[in-house]
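Engineer: this is the structure alone, sequence omitted:
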């Protein structure tokens, strides 16, 4: 429970103090409720006397009424957290998760499946907020009230009290066993649910591929296997807990029968009155309630703990540290000095002893085979990761000394694979600078050649692009991405092969948009087609994580090295065509 409480306080975030206060109110209310049940014992004892002392009887009735009213007021204050703070806790937790995902090292983020993160931010947060607002106070009530009533029963008659003590002694191992089974079961269930969610996301995003390969619908083996694993996990969890649950319910019934048997024996022996036995029976029934509800409560708490654990794992991820001495860059050249970098879990370095400079307002192209280190350069510039050795600087400032938000304020990135939101074209462009005016957004759109295709659409810039921009062509999506970057107007632009997947016609239009984007900027471009970077101020040739050549296009051709070989191979590929006799 200490661990669950810690996770609850972590998830409650800025509302943790209010949550603690609610728990204190719940404890006080539960004590008052137990006292209210306890008043039945002296009340019934008075009513059993002959003649009845009406004054004393009414006194106990008054005490009972006061306790009930006080408890009602406390429960009202207790419930305020549920009604007033539940949605606030939910919204704040999701915001904090979003912030942590944004600041999380890219390697850590890459290990987490999209469906799993969807579960964390969605159902897990809802379950955690419910646990904080409802389960916690219910648990306090179901523990505090029976514990106090058990003490009362012991005070009335130690023999009947011992029956309840014996029931608790037997119940504790069963509860621990049930909790252990539920814990294991819900971890399997939680993992299976996350895997199923990931497969659903994968299925929706890759539906075209599944259709093309005949694996859509009932033929989707990956999706069917995930659902089968999910069903098996749920079934195993339910079966494994069934015996302890049945044993616990049998124990509760046996304990109540034993208590009534002992009580009847005491009544027949004239050591206990019938009204007092009835009062003890009421207290004992309330005492036994949490034991009978333990199975359900255990499952609920294990579900809540699984959700809280998932949330805690994300919130506990350490951000990339920000070193001291950071200052806002006043120039925007980029330098790598003796940089070594290896991706986590890989023995081979992605970059070894790399040093180079990207001049301010210049265009530097990175070329080389796949896996040579080109994309790693852009990831280190944007601090998606930090090098193990060496320093990356922007305008002479170590990027590791800049908060991520400050660093990315100076950098615009255009990726090869464009992600558009299921919103209007206007809204997608505005992502570059949300506070921009409509006129500024339209100006960026024109500069990126977006206007040329938007003006043909019936709803113009208010046209929705569909999920991931599915209603647009690759070239159109790329132009919207470039419009975002133009609108952001950052002094540094990183281009990750923005035209490599486009046809010739689209490439020409997109290249014109890129020309408008990079004017007067510090530009780093990862190039697949060497013909697109022949005018670069410098070209860096990467191979196996090292810069093996650098210079302008003509200089590199004259050196007759790796770059010249790549150029010759690409120029030769232009002569390739498919004919009846094969490539010619």
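Structural biologist: Yes, it's here. Owing to the predicted nature of the structure, the values given are computational and were not obtained by experimental measurement. Numbering: from 1, shown residues only.

Engineer: rest of the way, CA atoms for contacts and neighbours
Structural biologist: OK.

Engineer: okay, how far is it across stretch 9-21, tip to tip?
Structural biologist: 12 Å (Cα to Cα, to the nearest Å).

Engineer: what sits up against that stretch?
Structural biologist: By Cα atoms under 8 Å, 6 or more residues apart in numbering, the residues outside stretch 9-21 that reach it are 81, 85, 89, 92-93, 128-129, 132-133, 308, 311-312.

Engineer: name the residues of it that are buried.
Structural biologist: 9-12, 15-16, 19 (16 or more other Cα atoms under 10 Å).

Engineer: tell me where the protein has strands.
Structural biologist: 334-341, 351-358, 363-367, 389-394, 397-398, 411-414, 492-496, 522-526, 538-543, 546-551, 578-579, 582-583 (DSSP state E).

Engineer: other SSEs contacting the first one?
Structural biologist: To tie it back to what came earlier, the one meant is strand 334-341. For strand 334-341, the elements it packs on are strand 351-358, strand 389-394, judged by 3 or more Cα pairs under 8 Å, 6 or more residues apart in numbering; DSSP states H and E.

Engineer: now do 10 Å
Structural biologist: strand 351-358, helix 374-381, strand 389-394, strand 397-398, strand 522-526 (3 or more Cα pairs under 10 Å, 6 or more residues apart in numbering; DSSP states H and E).

Engineer: most neighbours among the contacts of stretch 9-21, which one is it?
Structural biologist: In terms of neighbours by other Cα atoms under 10 Å, these top out with residue 128 at 31 neighbours.

Engineer: which ones are touching that one?
Structural biologist: Residue 128 makes contacts with 7-8, 11-12, 86, 89-90, 93, 120, 134-135, 301, 303-311, as judged by Cα atoms under 10 Å, 6 or more residues apart in numbering.

Engineer: A further structure is provided below for comparison with the first:
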């Protein structure tokens, strides 16, 4: 429970002080409740006297009533956290997760499935808030009330107290078994839920392909295995704890029977007043109730711990460190100085001893085979990761000494695979600068050749683009992403082959948009079509994580045996390729 409490305090975030106060109030309420039950002893003792002293009897009734009133007031204070802070804790947890995801190193983020993170931010955050608001106070009652009542019973008669102590010790192994089985079971359930969520996202996004291949429907081989596994994990988690729960409850019930039997024997031997036995039995019933409930509630505690652990796993990921001595870059040239980088779990580095300089306001093209390290170079420039050795500089500043958010203020990125949000065209362009005016957004759209197709739409810039931009063509999506980059107006532009998947007409429109984007910028472009970068100031041929060649298009063609010349010849040959007629 110390572990769960630590996780709860982490999840409570800025509301941890209020959570601690609520726990203190809950402890006080549980102690007052136990004291109220303890008043039955003197009250029943007084009522069992031959000469009942009415004044004393009413005194103890008054004490009981006062304690119940105090407990009620404390419970009202305790419930304030549930009603006033539950939704705030949920919101704070999700905001904390969002902040952690935003600062998380890109390779760590890429390691996590989208469905898994959706499950953490959605279901696990809700479960965590419920644990804070309800289960935490319930746990206090399950511990505090039996503890105080147990002390009262031992004080009344050590022999009856010994029966309850023995019963508690006998029930504990069952509770521990429930805890162990539930812990494993609910972790498996959480993993299965995350896998199912991830596969559902994949299924929805890939539905056109699944339909085309006849793999859609309830028995889809992409969906059924994870659904079956999820059902099996849930059933196994419930079955595994059933017998230990029943065992713990049986032990507690037998304890009450044993207590009555021992007490009856003591009364018959005239070694225990009947009033004390009655009071002990009443108190023991309240003592046994939380113990019996604890066996069942352990499953919920373990479910909460599994959810809290998954949240803590995301919150504990450390962002990229910011080295001391950073400053604002004065110029925007880019330098790689003996840079070596390997992804986590990779046996061989993706880049080894890479050195080059991109002059300010120049265009450098990265070419080479797939997997050679081109995309890794752009990721290091934007500080999605840090090299294991060497330095990447923007101007004269080591970007390792710059906050990633501050660095990205100076960089605009246009990816090959465009991601648009299910919002309006205006909103998607304005992501680069939320405070931009409509006139500035339209100017960026005109520069990116977006205005020409937007003007034909019924709602123009207020047209929704659909999920991931599904209502638009590939060329239209790409031009919107370029408009976004133009609006940002960053001094450094990274392009990841933005025309590779476009038809000829769309490529021409996008290329014109790119020309407007890169004017007077420091540009690094990943290129597969060499014809698009013949005018680059510098071409870097990346091969096997190293810079194999560098120079202008003319310089590199002069080396007829070089890698670039062979790539150029191969692409020229492809232009003459044609589909043969049927039957030939």
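Structural biologist: Looks like it arrived, so ask away. Quick caveat: nothing in here was measured; it's all calculated off a predicted structure.

Engineer: next, count neighbours for residue 177 of the first structure.
Structural biologist: By other Cα under 10 Å, the burial measure for residue 177 of the first structure, its neighbour count, is 15.

Engineer: how about the one 10 residues further on?
Structural biologist: Using other Cα under 10 Å as the criterion, residue 187 of the first structure is surrounded by 20 other residues.

Engineer: is it true that it touches residue 233?
Structural biologist: Yes. Contact criterion Cα atoms under 10 Å: residue 187 of the first structure and residue 233 qualify, at 9.2 Å.

Engineer: possible to save the strands of the first structure as CSV with distance to residue 179 of the first structure and mean neighbour count?
Structural biologist: As requested, these are exported to CSV (distance: least, Cα to Cα, whole Å; neighbours: other Cα atoms under 10 Å):
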stretch, distance to residue 179 of the first structure, mean neighbour count
strand 334-341, 44, 20
strand 351-358, 48, 18
strand 363-367, 56, 26
strand 389-394, 47, 20
strand 397-398, 50, 22
strand 411-414, 49, 22
strand 492-496, 51, 23
strand 522-526, 54, 26
strand 538-543, 55, 23
strand 546-551, 54, 18
strand 578-579, 66, 8
strand 582-583, 67, 8
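
Engineer: which among those is found nearest to residue 174 of the first structure?
Structural biologist: Ranking the strands of the first structure by proximity to residue 174 of the first structure (Cα to Cα) places strand 334-341 first, at 52.0 Å.

Engineer: what's the average distance of the closest one to the second structure?
Structural biologist: Here the mean offset of strand 334-341 of the first structure against the second structure after fitting is 0.5 Å, by mean Cα distance after the TM-score superposition for the first structure.

Engineer: so how far is that strand from its chain's centroid?
Structural biologist: Put simply, strand 334-341 of the first structure sits 32 Å off its chain's centre (Cα atoms, centre = their mean, to the nearest Å).

Engineer: and the contacts of it?
Structural biologist: By Cα under 10 Å, 6+ apart, strand 334-341 of the first structure touches 348-360, 373, 376-377, 380-381, 385-399, 492, 522-524, 545-546.

Engineer: quick one, that strand and strand 351-358 angle?
Structural biologist: Strand 334-341 of the first structure runs at 180 degrees relative to strand 351-358, counting by axes from the mean of the first three to the mean of the last three Cα atoms, to 10 degrees.

Engineer: quick check: angle from strand 334-341 of the first structure to strand 546-551?
Structural biologist: Using the same axes, to 10 degrees: strand 334-341 of the first structure against strand 546-551 is 160 degrees.

Engineer: could you check the angle strand 334-341 of the first structure makes with helix 374-381?
Structural biologist: Using the same axes, to 10 degrees: strand 334-341 of the first structure against helix 374-381 is 110 degrees.

Engineer: thinking again about what came up before, make CSV from the strands of the first structure and add distance to residue 435 of the first structure to it.
Structural biologist: Formatted as CSV, the strands of the first structure follow (distance: least, Cα to Cα, whole Å):
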stretch, distance to residue 435 of the first structure
strand 334-341, 28
strand 351-358, 31
strand 363-367, 29
strand 389-394, 26
strand 397-398, 28
strand 411-414, 16
strand 492-496, 20
strand 522-526, 24
strand 538-543, 36
strand 546-551, 40
strand 578-579, 51
strand 582-583, 53
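
Engineer: what about the helices in the stretch 101-250 of the first structure?
Structural biologist: 106-110, 114-119, 125-130, 136-156, 158-205, 207-212, 221-268 (DSSP state H, counting those that start in this stretch).

Engineer: which one of these is the most hemmed in?
Structural biologist: Among those, helix 125-130 has the highest mean neighbour count (mean count of other Cα atoms under 10 Å), at a mean of 24.

Engineer: residue range in the second structure corresponding to that one, please.
Structural biologist: Helix 125-130 of the first structure lines up with residues 125-130 of the second structure when matched by TM-score structural alignment.

Engineer: for the matching stretch, what is the distance to the chain centroid?
Structural biologist: 13 Å.

Engineer: compared with the first structure, how much does it deviate?
Structural biologist: Averaged out, stretch 125-130 of the second structure is 0.8 Å away (mean Cα distance after the TM-score superposition for the first structure).

Engineer: residue 71 of the first structure: neighbour count?
Structural biologist: 22.

Engineer: does it touch residue 79 like I think?
Structural biologist: No. Under the criterion of Cα under 10 Å, residue 71 of the first structure is not in contact with residue 79, lying 12.0 Å apart.
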